[in-house]
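In: got a predicted structure here, sequence first:
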Amino acid sequence: MNNIIQTFFNVDVLKEVTPYVLNGLWTTLALSLWVIPLGLASGLLLAVAGFVTKSRLVRGALVVYIDFFRAFPPLVLLIFLYTGLPYLGVELSPLGCVAVGFMLNNSSYFGEIFRAGLESVPPGQREAARSTGMSRLQSLIWVEIPQALRNVFPDLVSNMIEVVKLTTIASVVSVPDMLYAARTAQSMLYNPTPIVLAAAIYLALLWPLVIFLSHLEKRRHTATRPGF
């Protein structure tokens, strides 16, 4: 038992690495606050484009885009952007690679969520908005998108949680996030306690969001359950 404590919960190592790991935490939070809005905005744009267009070619292109990036491993995508683009004459910083890679990956998932939300809005809502003199764009902005957001809000929160966890792969391109800091400290001290600390911080950050998500899903289930 003492060996387990000294290996994974070493107090001396914990005191030494905590400031370093917390410094990486701020990078993780800043990265999340950057890539989540970027994914939301690009996903909403994809969903609206697919929802309003009448061109089969455009819809087909959007379907291919979404299916491709949902199937393509995000870690491989990130490595390709970081190591492959320079051969094409395009050089991005590690943070730029993460921003582009996450936008491509997240927009496909958020786009599908927004698409489902827009399709869940009854056509009568759009027709009623148009009958009041609203344009198609005004109907989308003021009537359809707000209702779509409300309908899929739990799904959006769920995907945001996944995005925060996904930020751990940013360390493979040397972005100094929390996992990068923990792995560096582990390699220097030959002790996995920093990794355990990082895992505990992720758990403390995301567990309240998971509880909040469960509450939202329970409310949605209650609201959609037929009465007796």
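Out: That came in fine, so what should we check first?

In: use CA for all of it now, contacts and neighbours both
Out: OK.

In: which residues of this protein fall in helices?
Out: 2-8, 11-52, 56-71, 74-84, 94-120, 123-131, 136-139, 145-166, 178-189, 193-224 (DSSP state H).

In: which one of these has the most crowded surroundings?
Out: helix 94-120 (a mean of 22; mean count of other CA atoms under 10 Å).

In: who does it touch, helix- and strand-wise?
Out: helix 11-52, helix 56-71, helix 74-84, helix 145-166 (3 or more CA pairs under 8 Å, 6 or more residues apart in numbering; DSSP states H and E).

In: make sure Gly24 is actually in contact with Ala181.
Out: Yes - using CA atoms under 8 Å, Gly24 is in contact with Ala181, at 5.7 Å.

In: residues touching the residue nearest the centre of the chain, list them.
Out: The residue lying closest to the centre of the chain (CA atoms, centre = their mean) is Val163, at 2.7 Å. Shown in contact with Val163 (CA atoms under 8 Å, 6 or more residues apart in numbering): Ser32, Ile36, Asn106.

In: and Ser107, how far from Leu92?
Out: Distance from Ser107 to Leu92, counting by CA to CA, to the nearest Å: 20 Å.

In: ditto for Ile169
Out: 17 Å.

In: those two: who's more crowded?
Out: Using other CA atoms under 10 Å as the criterion, Ile169 and Leu92 rank with Ile169 on top: 19 against 15.

In: quick one, what contacts the more buried one?
Out: Leu75.

In: switch to 6 Å and redo it
Out: By CA atoms under 6 Å, 6 or more residues apart in numbering, the contact list for Ile169 is empty.

In: apart from its neighbours in sequence, what residue is nearest Leu31?
Out: Nearest residue to Leu31 in three dimensions, chain neighbours excluded: Thr167, at 7.4 Å (CA to CA, 6 or more residues apart in numbering).

In: just give me the neighbour total for the one you found.
Out: For Thr167, using other CA under 10 Å, the count is 20.

In: this is the comparison structure:
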Amino acid sequence: MINILVNHWSEFLSGFWNTILCSLIALFFSLILGVGFALLEVAPNKFARVIAHIYIEIFRNIPLLVITMIFYLVVPQILFKVSGFAAGTIGLTLYTSAFIAETVRSGINSVGDGQMEGARSNGMTYTQAMRYVILPQALKIVIPPLGNQFINLIKNSSVLAFVAGFDLMYQADVIAFSSFETINTYMAVGLFYLVLTLPLSYYMRHLEKKLAA
């Protein structure tokens, strides 16, 4: 495995940075979309709740690879060309945002009704009460499960390998087929993923204990 790392270090490093970049972009936008659709799910407006429910059910129940392939193969035939990296990142964003939305919604629903009633009785609008009172409490509650979603997002970024996204798994496939060192190559890739996920996993455990205390 050491020989594989030494001989193909530049390819591994390139895939490693592409995986990090994809994960960060998808994490940022999936968090925004997830929180946004979670707020729509609990909104007083029925139409907004229906739209949010449709979005969440669609992207939560379609496999990530299918969503990615739609952007990589179908969208270019209808609208414009999408690179493998962009298709994978978009698919990962939409897929993860649906799960984040459900996580945040459960956090909002766990906040007592008296919090909203108290905020409204003090003159706040619904939006103000949600922004300053309900949502901060809900996000604090759902930090541990959100951490799990972020870790899953990093692992799911391997979907880029199917659409030439030049991530870790894509580079590993190229190296494995060219060097015939399949076992050592994928063991090396596993180490790279551990470098990404283990620190985040331990940090989320620490944060969960801190919040519980």
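Out: Done, it's in. As the structure is a computational prediction, the values presented were derived from the model and not from experiment.

In: still on that earlier bit, looking at the contacts of Val163 of structure 1, which is nearest Ile141 of structure 1?
Out: Nearest to Ile141 of structure 1 among those is Ile36, at 20.6 Å by CA to CA.

In: map that closest one onto structure 2.
Out: Counting by TM-score structural alignment, Ile36 of structure 1 corresponds to Leu27 in structure 2.

In: distance check, that match against Met116 of structure 2.
Out: 29 Å.

In: Leu65 of structure 2 too?
Out: From Leu65 of structure 2 to Met116 of structure 2 the distance is 40 Å (CA to CA).

In: hmm, back to that, distance of the residue nearest to Leu31 of structure 1 relative to Ser107 of structure 1?
Out: Counting by CA to CA - Thr167 of structure 1 and Ser107 of structure 1 are separated by 15 Å.

In: show me what the residue nearest to the centre of structure 1 lines up with in structure 2.
Out: Val163 of structure 1 maps onto Leu153 in structure 2, by TM-score structural alignment.

In: what of Thr184 of structure 1?
Out: Aligned counterpart of Thr184 of structure 1 in structure 2: Val174 (TM-score structural alignment).

In: which residues touch that match?
Out: So Val174 of structure 2 contacts nothing (CA under 6 Å, 6+ apart).

In: can you check Gly107 of structure 2 too?
Out: Per CA under 6 Å, 6+ apart, neighbours of Gly107 of structure 2: Ala138, Ile141, Val142.

In: give me the nearest residue to the alignment partner in structure 1 of it, chain neighbours excluded.
Out: Mapped onto structure 1 by TM-score structural alignment, Gly107 of structure 2 lines up with Gly117. Nearest non-adjacent residue to Gly117 of structure 1, counting by CA to CA, 6+ apart: Ala148, 4.2 Å away.

In: what lines up with that neighbour in structure 2?
Out: Checking TM-score structural alignment: Ala148 of structure 1 goes with Ala138.

In: just to check, its match is in contact with Asn109?
Out: No - at 8.0 Å, Ala138 of structure 2 does not count as touching Asn109 under the criterion of CA atoms under 6 Å.

In: overlap in contacts of those two?
Out: Taking CA under 6 Å, 6+ apart as the contact criterion, no residue touches both Ala138 of structure 2 and Asn109.

In: mind listing what Leu140 of structure 1 touches?
Out: Per CA under 6 Å, 6+ apart, neighbours of Leu140 of structure 1: none.

In: one more time with 10 Å
Out: Val48, Val52, Leu118, Arg126, Ala129, Met134, Pro146, Gln147, Ala148 (CA atoms under 10 Å, 6 or more residues apart in numbering).

In: so the second one touches Glu119, yeah?
Out: Meaning Val52 of structure 1. No - the criterion here is CA atoms under 10 Å, and Val52 of structure 1 misses it with Glu119 at 11.1 Å.

In: gap between the nearest residue to Arg183 of structure 1 once chain neighbours are set aside and Val21 of structure 1?
Out: Of all residues not flanking Arg183 of structure 1 in the chain, Ile195 sits nearest, at 6.6 Å (CA to CA, 6+ apart). Distance check for Ile195 of structure 1 against Val21 of structure 1: by CA to CA, it reads 9 Å.

In: overlap of the contact sets of the two?
Out: Met178, Leu179, Tyr180, Ala181, Ala182, Arg183, Thr184, Ala185, Ile201.

In: corresponding residue for the last one in structure 2?
Out: What it means is Ile201 of structure 1. So Ile201 of structure 1 corresponds to Phe192, using TM-score structural alignment.

In: so what's the nearest residue to that match once chain neighbours are set aside up against?
Out: Take Phe192 of structure 2 and drop its neighbours on the chain: the residue closest to it by CA to CA, 6+ apart is Phe16, 7.2 Å away. Neighbour list for Phe16 of structure 2: Ser10, Cys22, Phe166, Asp167, Leu168, Met169, Gln171, Val189, Phe192, Tyr193, Leu196 [criterion: CA under 10 Å, 6+ apart].
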